[in-house]
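Asker: Sequence and predicted structure below; questions after.
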Amino acid sequence: MAERRRLLIDCRRLQCADEHRCFVLEEHESRYLRKVLRLKQGAEVDVIDGRGHLWMARLRDGQQLELCTEIEEPSQSVISPLPKLGLAIALIRRGMDDVMRMACELGVDRLQPLDCQRSVPQAEHRPERWSSILQEAVEQCERLWAPELPALCSAAAWWQTPSQHDLRLIAVTREVESPPLSALLASQASVERSIWLSIGPEGGWSDQELAAARAAGWISVSLGDTILRSSTAAVAGVSSLSNWRTFRC
């Protein structure tokens, strides 16, 4: 099957299409289609809104796209997968871009950056860049639902933020009594509540953060016998969550 290029367009812009189902491309979108993909007038491209819908469209003149159907009649619609998967990760010095991209490709629904006590001063916080990375990842991996990227949250405020009905997990090291993440997931029935996994910074969680998380009802889990970099731990944990949802739910 021939590859079809995708473009993620905010649903509010799609609603502003004219009576001919056309809407104006932003400069970076037009440049991407014309200069990077080298699409000519009349070329087909798939448009997604990041909310479960896909439309077939045609490039008009390099500056406009024309939807092939009415906005109320998308070519494809899918329900958001359940349970929702969330990754909360402390700001880290290197690897955050890769975490964002790979977590999106693996199907994470929410990505929450955390400011932790042991986050180093050089830790990256680039929400605009991450939003761009997520958009590109959504288009590349053919997701129809784009992940949410909330604003930076302090770890102190984070433990009380998700619903108490969610399954809330915090990755720890050197704690033999903490169950492996895979074993804990295997014991879970299919659930519709959200599942959160929190990953700490390079220096690990502080004692105060661990105590506050446990007091709020978070469950400690292990990601293996070795000490993983934060970025590696995030991807390993998300892989387990994604596989569990795919094959168990």
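Answerer: All right, it came through fine.
Asker: Only C-alpha atoms from now on, for both contacts and neighbour counts.
Answerer: Fine.
Asker: Please name the nearest non-neighbouring residue to Q117.
Answerer: Nearest residue to Q117, sequence neighbours excluded (C-alpha to C-alpha, 6 or more residues apart in numbering): S206, at 6.6 Å.
Asker: Number of residues surrounding the one you found?
Answerer: 14 (other C-alpha atoms under 10 Å).
Asker: The lengthiest helix in the chain - contacts with which helices or strands?
Answerer: Under DSSP state H, the helix in the chain containing the largest number of residues is helix 230-248. Using 3 or more C-alpha pairs under 8 Å, 6 or more residues apart in numbering; DSSP states H and E, the elements in contact with helix 230-248 are strand 85-90, helix 96-105, helix 181-186, strand 195-199.
Asker: let's go with 10 Å and repeat that
Answerer: Secondary-structure packing of helix 230-248 (3 or more C-alpha pairs under 10 Å, 6 or more residues apart in numbering; DSSP states H and E): strand 85-90, helix 96-105, strand 167-172, helix 181-186, strand 195-199, strand 219-222.
Asker: got the buried residues for that helix?
Answerer: 230-231, 233-242, 244-245 (16 or more other C-alpha atoms under 10 Å).
Asker: can you tell which of the helices and strands packed on helix 230-248 is closest to L114?
Answerer: Within the helices and strands packed on helix 230-248, the stretch nearest L114 is strand 85-90; the backing value is 4.3 Å (C-alpha to C-alpha).
Asker: wait, what's in contact with P201?
Answerer: Applying C-alpha atoms under 10 Å, 6 or more residues apart in numbering, we find P201 in contact with 89-93, 114-120, 123, 229-231.
Asker: what about the closest residue in space to it that isn't next to it in sequence, neighbour count?
Answerer: Using C-alpha to C-alpha, 6+ apart and skipping the chain neighbours, the partner closest in space to P201 is A90 (5.0 Å). Counted with other C-alpha under 10 Å, the neighbours of A90 add up to 32.
Asker: Likewise for S163?
Answerer: Counted with other C-alpha under 10 Å, S163 comes out at 11.
Asker: ok, and here's another one to check against it:
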Amino acid sequence: MIGRSRSIPTVFFRTVVRERRRLLMDLVQRIDDGRRIDLNESERHYLRRVLRLRVGDQVDVVNGQGGLWLGTLEDVDRLTLTSALGSPQRSEPRSGCGLGLAVALMRRDSDIWIRMACELGIDWIQPVLADRCVPQAEQRPERWQTIVRESVEQCERLWAPIIYPVVPLQTWLTTMDGRAAMAVTRLSATASLSEWLQDEPTASRTWLLVGPEGGWSQTEEGLVKSGQLSGVSLGMNILRSSTAAVRGAVELVKWREAQQN
């Protein structure tokens, strides 16, 4: 008698590979001769409590200036790089076509546009004081630096954007390097941002200036009428300042990627 065959279940074994997370650190100031780095309280909490790393686990360490190193958690308070400071695991040069966002201070939502600008790839961030900035406008430079650090670690870029101190618009214009366009809504016959980017000669730095919730004053719009700044449109709709900053960042990065391909 021929017995009925019995199927044998197939068992699949899956190897779980833990993705290495990143830490942004000022390595020059913190590393000792033995390639060791003492962790601060925030870093210890992040590695041990949030990521649940153990002694012997590894993380990627970036310096925000184009370099990446592999680090090993030696104990609860210390990280050791596997290579010398001058021998990163990865490195990349800064883009020759830098992008900047100069945005007027707003009452809220600064955290949103700064985080998104960082993740998208903006290189320089300049908060400015415009005529119609509200007195309650946010000025939280320490919080903004924390957002940049978290965003660099999350989006895995090797170059961290620079956030400059808050300055009046006129002060920034006297020191601004490169070419700049002002996002406007009420001036007629203005090109779109994408058209301006294509038509203007490429500079080492390209800036977009975004106004406050109350819009630009007549004096500030006069900078466009006088030719000191180019006026550009971000579309037919009137956008919130934070939305306009993100929309502009997308256009800038999209244009740069097309230039580099």
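Answerer: Okay, I see it. Since the structure is predicted, the reported quantities are computational estimates derived from the model, not experimental observations.
Asker: Once they're superposed, tell me the TM-score.
Answerer: Remark: TM-score between the superposed chains equals 0.94 [TM-score structural alignment, normalised by the length of structure 1]; 244 aligned residues with a C-alpha RMSD of 1.5 Å.
Asker: Quickly note the distance from the residue nearest to Q117 of structure 1 to S119 of structure 1.
Answerer: 10 Å (C-alpha to C-alpha, to the nearest Å).
Asker: just A213 of structure 1 next, same as before
Answerer: Applying C-alpha to C-alpha to A213 of structure 1 and S119 of structure 1 gives a distance of 17 Å.
Asker: How about E27 of structure 1?
Answerer: 36 Å.
Asker: quick one: which of the two has more around it?
Answerer: Comparing E27 of structure 1 with S119 by other C-alpha under 10 Å, the one with more neighbours is S119, at 20 against 10.
Asker: just checking, I31 of structure 2 touches D38?
Answerer: Yes: I31 of structure 2 lies in contact with D38 (C-alpha atoms under 10 Å); the separation is 7.8 Å.
Asker: For these two, list the residues in contact with both.
Answerer: With C-alpha under 10 Å, 6+ apart as the test, I31 of structure 2 and D38 both reach L79, T80.
Asker: just the helices in structure 1 please.
Answerer: Using DSSP H, helices in structure 1 cover 11-14, 27-31, 96-105, 127-141, 155-158, 181-186, 207-215, 230-248.
Asker: now those helices in JSON lines, with distance to I199 of structure 1?
Answerer: Formatted as JSON lines, these follow (distance: least, C-alpha to C-alpha, whole Å):
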{"stretch": "helix 11-14", "distance to I199 of structure 1": "32"}
{"stretch": "helix 27-31", "distance to I199 of structure 1": "34"}
{"stretch": "helix 96-105", "distance to I199 of structure 1": "11"}
{"stretch": "helix 127-141", "distance to I199 of structure 1": "17"}
{"stretch": "helix 155-158", "distance to I199 of structure 1": "11"}
{"stretch": "helix 181-186", "distance to I199 of structure 1": "12"}
{"stretch": "helix 207-215", "distance to I199 of structure 1": "12"}
{"stretch": "helix 230-248", "distance to I199 of structure 1": "6"}
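Asker: Which of those has the highest mean neighbour count?
Answerer: helix 96-105 (a mean of 21; mean count of other C-alpha atoms under 10 Å).
Asker: Average separation of that helix from the aligned part of structure 2, please.
Answerer: Averaged over the aligned pairs, helix 96-105 of structure 1 sits 0.3 Å from structure 2 after superposition, using mean C-alpha distance after the TM-score superposition for structure 1.
Asker: Now do that helix and helix 230-248, the angle between them.
Answerer: Calculated by axes from the mean of the first three to the mean of the last three C-alpha atoms, to 10 degrees, helix 96-105 of structure 1 forms an angle of 0 degrees with helix 230-248.
Asker: now helix 96-105 of structure 1: which residue numbers in structure 2?
Answerer: The alignment of helix 96-105 of structure 1 onto structure 2 (TM-score structural alignment) covers residues 110-119.
Asker: Trace G231 of structure 2 over to structure 1, please.
Answerer: The pairwise alignment with structure 1 assigns G231 of structure 2 to S220, based on TM-score structural alignment.
Asker: Save the helices and strands packed on helix 230-248 of structure 1 as a markdown table, and put in distance to W55 of structure 1 too.
Answerer: Listed next are these as a markdown table, based on distance: least, C-alpha to C-alpha, whole Å:
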| stretch | distance to W55 of structure 1 |
| --- | --- |
| strand 85-90 | 26 |
| helix 96-105 | 21 |
| strand 167-172 | 35 |
| helix 181-186 | 36 |
| strand 195-199 | 31 |
| strand 219-222 | 41 |
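Asker: out of the ones you listed, nearest to E66 of structure 1?
Answerer: helix 96-105 (27.9 Å).
Asker: Kindly spell out which helices and strands sit in contact with the closest one.
Answerer: By 3+ C-alpha pairs under 10 Å, 6+ apart, helix 96-105 of structure 1 packs against strand 85-90, strand 110-115, helix 127-141, helix 230-248.
Asker: rewinding a little: out of the contacts of P201 of structure 1, who has the most neighbours?
Answerer: A90 (32 neighbours).
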